[in-house]
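Q: Let's see this in three dimensions:
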Amino acid sequence: MTRRPPRPRRSGRPAGDGRPGSKSTGRRDAGRLRIIGGDYRRRLLPVLDSPGLRPTPDRVRETLFNWLTAALPGARVLDLFAGTGALGLEALSRGAREATFVERDARVAAQLRENLATLGAETRARVVGADAASFLAGPASPCSLVFLDPPFRMGLAAPCCAALEAGWLDENAWIYLETEAELAPEVPANWQLHREVRAGDSHGRLYRRATTPQP
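A: Below you'll find the model as predicted:
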């Protein structure tokens, strides 16, 4: 889930952590997050009433997790700028072994903990109340799948991508990066672009890490 910088007639995004969202479409499930597939399929979870906080659109999540089907069983997931945790929760539902959610807004993090408890997934997950950059500067634990969706237009994508290379990634990890549509993100040379998807003013790119830079 993402929060955008305030603009006239558009949903705001404070400089907190979150996941890619969209303007309200009048959906019946507005204000709730729906798990799309896996063990928790069709479960509805409350979304905190916080400016700009929206679950990742169902269409984008469905596309992304179709790409990741083979990578999910047993995956160790890191969900940075977690917000509602829509992507990390979907990964847990579809067979990920464990997930770490990083969210600096205390109220949003508390709601995420409640939702994990509701699903009975709290034993496979932890919520860290911290700024993502500060978290990545700490002791690293390798992950096989990372969701990275920093606040837009704050220059956070490149340094966070670089920081992940300091021991946070398995040899052939997958990284999903969500940025503003106009940004051509700077990523480590050994990240190979696998697929990409555009939704509104956001652009999602799925990378596969290689052990050596590709020509």
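
Q: Every contact and neighbour count from this point should use C-alpha atoms.
A: OK.

Q: In this protein, mark out all the strands, start to finish.
A: 32-34, 44-46, 76-80, 98-102, 125-128, 143-148, 169-180, 191-199, 202-209 (DSSP state E).

Q: Next, the structure of the following sequence, for comparison with the previous one:
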Amino acid sequence: MGVTRIIAGAAGSLPLAVPSAGTRPTSERVRESLFGALESANLIESAAVLDLYAGSGALGLEAVSRGASSADLVERAPRAASVIERNVRAVARSLPDRRVTVHRSSADAFLRAGGPSFDLVFVDPPYDMTDAEVSTTLALLTPRLTDSAVVVVERATRSGEPDLPAGLVVDRAKKYGDTTLWWLAPADAADAGQPSAESQSA
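A: Below you'll find the model as predicted:
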């Protein structure tokens, strides 16, 4: 069992357990950069957050620590889901007023079941998941997004730009060596004047 931590916010520096196998945690460097950008754009405070392929739950829990109102953490692997539940219990002591729910489900099954809409979504599938599979997940996700939602997809840089379904467009991309974060937005929001796409490297 590995260990990472929540970087900042009400639960900052709290250690989080990481599954020993079967997941690929987002590095602390990437998380720090990502959440700095999200906070600068005022995209976390009071947001309803969805963390698909949650692994340790670090992304969703970081968002809650920094002011998101709720987080739904979706993980199919039983061992990883148990680790997430352990992390949620630890974070709940620092954030008793925030709703955090763990769903033992595949991402696609969770999305097909319907439910509330989300303002901020993290999609961090295994790097060996095919582009077609990722596109299917994103197509199922699109109806569950608020009009001004932001979707952050983490993929191997070698995979290139995700194959997006109708209804989503790339807002920006940022590379961190072998990892690239793709920021997506609903197409209607982009047409209405959201910031244009930009590419950055780190």
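
Q: coming back round to it: could you say which of the strands of the first structure is packed most deeply?
A: strand 76-80 (a mean of 27; mean count of other Cα atoms under 10 Å).

Q: distance between that one and the chain's centre?
A: For strand 76-80 of the first structure, the distance from its own C-alpha centre to the chain's C-alpha centre is 8 Å (Cα atoms, centre = their mean, to the nearest Å).

Q: Just tell me the aligned range of it in the second structure.
A: Aligned by TM-score structural alignment, strand 76-80 of the first structure falls on residues 48-52 of the second structure.

Q: mean shift of the matching stretch relative to the first structure?
A: By mean Cα distance after the TM-score superposition for the first structure, the fitted stretch 48-52 of the second structure averages 0.4 Å away from its aligned residues in the first structure.

Q: Out of the strands of the first structure, which gets nearest to R54 of the first structure?
A: strand 32-34 (8.3 Å; Cα to Cα).

Q: Centre-most residue in the first structure?
A: For the first structure, the residue whose C-alpha lies nearest the mean C-alpha position (Cα atoms, centre = their mean) is F147; its distance is 3.9 Å.

Q: gap between whatever residue of the second structure lines up with it and L73 of the second structure?
A: For F147 of the first structure, the aligned position in the second structure is F122, judged by TM-score structural alignment. For F122 of the second structure, the distance to L73 of the second structure equals 10 Å [Cα to Cα, to the nearest Å].

Q: which residues do these two both contact?
A: Counting by Cα atoms under 8 Å, 6 or more residues apart in numbering, the contacts common to F122 of the second structure and L73 are 50-52, 60.

Q: Most widely separated two among these?
A: L52 and G60 (9.0 Å).

Q: Would you mind listing the residues touching both of these two?
A: 73, 122.

Q: about what we covered before: go through the strands of the first structure and name the closest to L53 of the first structure.
A: strand 32-34 (10.7 Å).

Q: residues touching L87 of the first structure, list them.
A: 56, 61, 79, 147.

Q: Q214 of the first structure versus that one, what's the distance?
A: Distance, L87 of the first structure to Q214 of the first structure, using Cα to Cα: 28 Å.
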